[in-house]
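Undergrad: sequence and predicted structure, then a few things I'm wondering about:
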Amino acid sequence: MNHWDVAALYRFAGIPNAHELRQPVLELAESLGLCGTLILGEEGINGTIAGPRSDLIVLLNKLGEWQPALANLAPSWSESNVKPFFRFKVKVKKEIVTLDVEGADPRVSVGTYCDADQWDAVLADPDVVVIDTRNDYEFKVGTFDGAINPKTRGFREFPSWVDDNLSPDANKKVAMFCTGGIRCEKGTSMMLNKGFETVYHLKGGILGYLRDRDAADSKWQGECYVFDQRVSLKHRLEQGSYSNCGGCRMPLSQTDREHHQYERGVQCGNCAHLYSEDDRVRFGERVRQQQLAAARGEDHLGLSAAALKIKRQQARSLRQARSAASNR
């Protein structure tokens, strides 16, 4: 299939039977040939899934039937000309986006939602502190004019950054944004609990803003990193120019791919020193197998779950090392 509809969605809503939903959701999604990830928890649902729109709607409707708190989900829709995910996964977690702050619950308290026009006005207000709540490597792909980069390696680090850099007395107005809206929405609840008076957040996140804006009328600079095979998106949610390194999984610009140590699917200038020659041979063979699978019109599922876990840990360690170096 050369066309995939992509639905990014979340909702903070009480789901007491999240564990019971996992298997029927997984079975239905697999029977429909969908791919992506859904996270279920007592506080709601979060995820991005892909497939034919009609089949995605079947799943979304079923979610509402099985759990009324999930009725009428309104995803942010985009498209892809490559399969965005290798398989379909359903995870059950304590938090649908991990912040690790007791009492941060958008169902109880939440900041002021801003649509695209309102957000532009917020950005123009010199009294507002605008914060990018995403990870450091996401910020470097693109962000809003004047936004602060907390240089976090994960959302769990955001509360400590707030405690160290902001205060309710000094910062009367705070605005936050993230990819789809879920991180900043939960972040606003935390900020209000800390005593911040006025907290704005971008409704629908960056993806909603880019969907509604042409580049000429936008305050966004660069592209938006996404956690799927498209890697980045531009205005009107068109395919971006970034790719992921086959070794460390960091997003790479065209300039990064022109680095003398870059080898497609194997390594980039950030990670070339981390791998042995045996590693590079294995990575090269993986690229060859991917090419053969594509020629046969088949999916290449790649590494086993255990190997993928190790690879993600390696990529996380590299991001942490780069972030620590940039903070010196």
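TA: That came through fine. Numbering: from 1, shown residues only.
Undergrad: from here on, just use CA atoms for contacts and neighbour counts.
TA: Fine.
Undergrad: what's downstream of the helix or strand hosting D117, the next helix or strand?
TA: Using DSSP states H and E, D117 sits in helix 116-124. Per DSSP H and E, the first helix or strand lying C-terminal to helix 116-124 is strand 128-132.
Undergrad: from the chain's centroid, how far away is that next one?
TA: Strand 128-132 sits 19 Å away from the centroid of its parent chain (C-alpha atoms, centre = their mean, to the nearest Å).
Undergrad: and G246, what does it touch?
TA: R264, G265, V266, Q267, F283 (C-alpha atoms under 8 Å, 6 or more residues apart in numbering).
Undergrad: what about it, which SS state?
TA: coil (DSSP: H, G, I helix; E, B strand; the rest coil).
Undergrad: do the one 10 residues further on as well
TA: Under the three-state scheme (three-state DSSP), the conformation of D256 reads as helix.
Undergrad: how near is it to N244?
TA: Relative to N244, D256 is positioned 10 Å away (C-alpha to C-alpha, to the nearest Å).
Undergrad: neighbour count winner among these two?
TA: N244 (21 against 17; other C-alpha atoms under 10 Å).
Undergrad: surely the more buried one is in contact with V231?
TA: Yes - using C-alpha atoms under 8 Å, N244 makes contact with V231 at a distance of 6.6 Å.
Undergrad: below is an additional structure, to be compared with the one above:
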Amino acid sequence: MALHNRVSAAELKIRLANEPFKRVTISFYQYAKIPDPQLFRDQLYESLFQLNTFGRIYVAHEGINAQISVPDHHFEALKQQLYAIDFLNGIRLNIAVDDDGKSFFVLKVKVRDKIVADGIEDPTFDMANRGRYVDAGTFNELAADPDTVIVDMRNHYEYEVGHFEGAIEVPSDTFRDQLPMAVDMLADKKDKNIIMYCTGGIRCEKASAYMLHNGFKNVFHLEGGIIEYTNKARQQGLPMKFKGKNFVFDDRLGERISEDIISHCHQCGEPCDTHTNCLNDGCHLLFIQCESCAKKYDGCCSESCQTTHALPVEEQAELRKGVEKGLMFNKSRRRKIE
């Protein structure tokens, strides 16, 4: 069998829309030593393909990072497949909080240098020396202490639509920049309890190890991230300390955690937390847009993009020639809506 997709995105989306069964969206990760990432990748792709799994998975020498969806009737088989892999035996599977089953439409498994791009080049850095896990209940207890420092290790556009009460934002566009920034920002708090969190746990786990590597003492990270916290808090009837939406990196672009809307439409300023990508194929800027502005600008981020989007497809393609991709796909906080 081919170990990659050969069907067009348009056809795959039609197939997904016509599926007669439900899907469940799952995320998981594990830091582990994988001697041959390419061989592991190929074997994993073949086994997941047999279960009609969709999603995006990164494999590296340092481990695996996965966000997938699987037919509900294949969930137990998927779990057994994963548990049959030594370093994934008993792995926590984060079940999506607000799931329509349409998170992914194709399976992509890629080999990367790292499962989280961190910019760390210090050979003495060791992921084995990481912070202590805290579950939902312990998180709430520690968060109630005014001397506890809660640190959000996600990007600005994730923090903007939802975060824990009192959480500090590390104002950077990339995780690799956030790590040294967090060390500098918290330099006078090395003896305080510091809780780091992210979406599913993978970034805050590495961040906790980096903080310990830089001399911090009492570092914790939220087990399973926001996703696991939300599921456990609801199951156990705990006070929900997360406000707003949890941004997710799939077609949903967010899952509702609380009814609070803490952000605003980037075009008119009205309360809104709906992320979208500009429909101009030469832009695709990720931004927040309310329904009214979506109609006014035809799903585009500006009048100029709206004008371009209205042109014939051939003319749009001509305009995009020679444009650097970095300018087209820009989630940076420095990129402003006109």
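TA: In hand now; what should we look at? Here the structure is a predicted model, which means the values were calculated and not measured.
Undergrad: where does the TM-score land?
TA: For this chain pair, the superposition-based TM-score is 0.77 by TM-score structural alignment, normalised by the length of structure 1; 291 aligned residues with a C-alpha RMSD of 3.3 Å.
Undergrad: which part of structure 2 lines up with the helix holding D117 of structure 1?
TA: Counting by TM-score structural alignment, helix 116-124 of structure 1 lines up with residues 136-144 of structure 2.
Undergrad: could you list the residues in contact with the matching stretch?
TA: The contact list for stretch 136-144 of structure 2 (C-alpha under 8 Å, 6+ apart) reads 148-150, 195, 222-223, 228-230, 232-233, 238-239, 241.
Undergrad: by neighbours, which of the contacts of G246 of structure 1 wins?
TA: Busiest of the contacts of G246 of structure 1 [other C-alpha under 10 Å] is Q267, holding 26 neighbours.
Undergrad: quick one: residues contacting that one.
TA: For Q267 of structure 1, counting by C-alpha under 8 Å, 6+ apart, the contacting residues are C245, G246, G247, C248, Q261, R280.
Undergrad: if we can go back for a sec, the helix holding D117 of structure 1 vs structure 2, average offset?
TA: In the superposition with structure 2, the average deviation recorded for helix 116-124 of structure 1 is 1.0 Å (mean C-alpha distance after the TM-score superposition for structure 1).
Undergrad: that helix relative to strand 128-132, how many degrees between them?
TA: Helix 116-124 of structure 1 and strand 128-132 are oriented at 110 degrees to each other (axes from the mean of the first three to the mean of the last three C-alpha atoms, to 10 degrees).
Undergrad: so which residues of the stretch 51-200 of structure 1 form helices?
TA: 53-66, 116-124, 136-141, 158-165, 182-193 (DSSP state H, counting those that start in this stretch).
Undergrad: which one of those helices lies nearest to S326 of structure 1?
TA: helix 136-141 (9.8 Å; C-alpha to C-alpha).
Undergrad: structure 2: matching residues for the closest one?
TA: Alignment of helix 136-141 of structure 1 against structure 2: residues 156-161, by TM-score structural alignment.
Undergrad: need the contacts of stretch 136-144 of structure 2 in JSON lines with secondary structure and neighbour count, can you?
TA: Conversion of the contacts of stretch 136-144 of structure 2 to JSON lines gives the following (DSSP: H, G, I helix; E, B strand; the rest coil; neighbours: other C-alpha atoms under 10 Å):
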{"residue": "T148", "secondary structure": "coil", "neighbour count": "17"}
{"residue": "V149", "secondary structure": "strand", "neighbour count": "19"}
{"residue": "I150", "secondary structure": "strand", "neighbour count": "22"}
{"residue": "I195", "secondary structure": "strand", "neighbour count": "25"}
{"residue": "L222", "secondary structure": "strand", "neighbour count": "27"}
{"residue": "E223", "secondary structure": "coil", "neighbour count": "24"}
{"residue": "E228", "secondary structure": "helix", "neighbour count": "23"}
{"residue": "Y229", "secondary structure": "helix", "neighbour count": "26"}
{"residue": "T230", "secondary structure": "helix", "neighbour count": "22"}
{"residue": "K232", "secondary structure": "helix", "neighbour count": "15"}
{"residue": "A233", "secondary structure": "helix", "neighbour count": "17"}
{"residue": "L238", "secondary structure": "coil", "neighbour count": "14"}
{"residue": "P239", "secondary structure": "coil", "neighbour count": "11"}
{"residue": "K241", "secondary structure": "coil", "neighbour count": "19"}
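Undergrad: I'd like those laid out as CSV, including distance to A209 of structure 2.
TA: CSV is the format used below for the contacts of stretch 136-144 of structure 2 (distance: C-alpha to C-alpha, whole Å):
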residue, distance to A209 of structure 2
T148, 18
V149, 16
I150, 16
I195, 12
L222, 13
E223, 14
E228, 20
Y229, 20
T230, 24
K232, 24
A233, 26
L238, 28
P239, 28
K241, 24
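Undergrad: now do the contacts for the corresponding residue of structure 2 for R213 of structure 1.
TA: Matched by TM-score structural alignment, R213 of structure 1 corresponds to A233 in structure 2. A233 of structure 2 makes contacts with A136, G137, P239, M240, as judged by C-alpha under 8 Å, 6+ apart.
Undergrad: out of the residues you listed, which is most surrounded?
TA: A136 (24 neighbours).
Undergrad: would you mind measuring from it to E158 of structure 2?
TA: If you go by C-alpha to C-alpha, the gap between A136 of structure 2 and E158 of structure 2 works out to 20 Å.
Undergrad: how big is the offset of the match of helix 136-141 of structure 1 relative to structure 1?
TA: With structure 1 overlaid, stretch 156-161 of structure 2 shows a mean distance of 0.4 Å (mean C-alpha distance after the TM-score superposition for structure 1).
Undergrad: now what about that stretch, what contacts it?
TA: In contact with stretch 156-161 of structure 2 (C-alpha under 8 Å, 6+ apart) are residues 152, 169-173, 244-247, 261-263, 273, 331, 333.
Undergrad: for T37 of structure 1, give its distance to R22 of structure 1.
TA: The separation that T37 of structure 1 has from R22 of structure 1, given C-alpha to C-alpha, amounts to 11 Å.
Undergrad: so what sits against both of these two?
TA: Joint contacts of T37 of structure 1 and R22 (C-alpha under 8 Å, 6+ apart) are V90, K91.
Undergrad: relative to structure 1, which residues correspond to stretch 44-63 of structure 2?
TA: Under TM-score structural alignment, the match for stretch 44-63 of structure 2 is residues 25-44.
Undergrad: what does N246 of structure 2 align to in structure 1?
TA: Under the alignment by TM-score structural alignment, N246 of structure 2 pairs with C224 in structure 1.
Undergrad: likewise F329 of structure 2?
TA: In structure 1, F329 of structure 2 lands on A315 (TM-score structural alignment).
Undergrad: and its match, which helix or strand is it part of?
TA: Assigned by DSSP H and E, A315 of structure 1 falls in helix 305-326.
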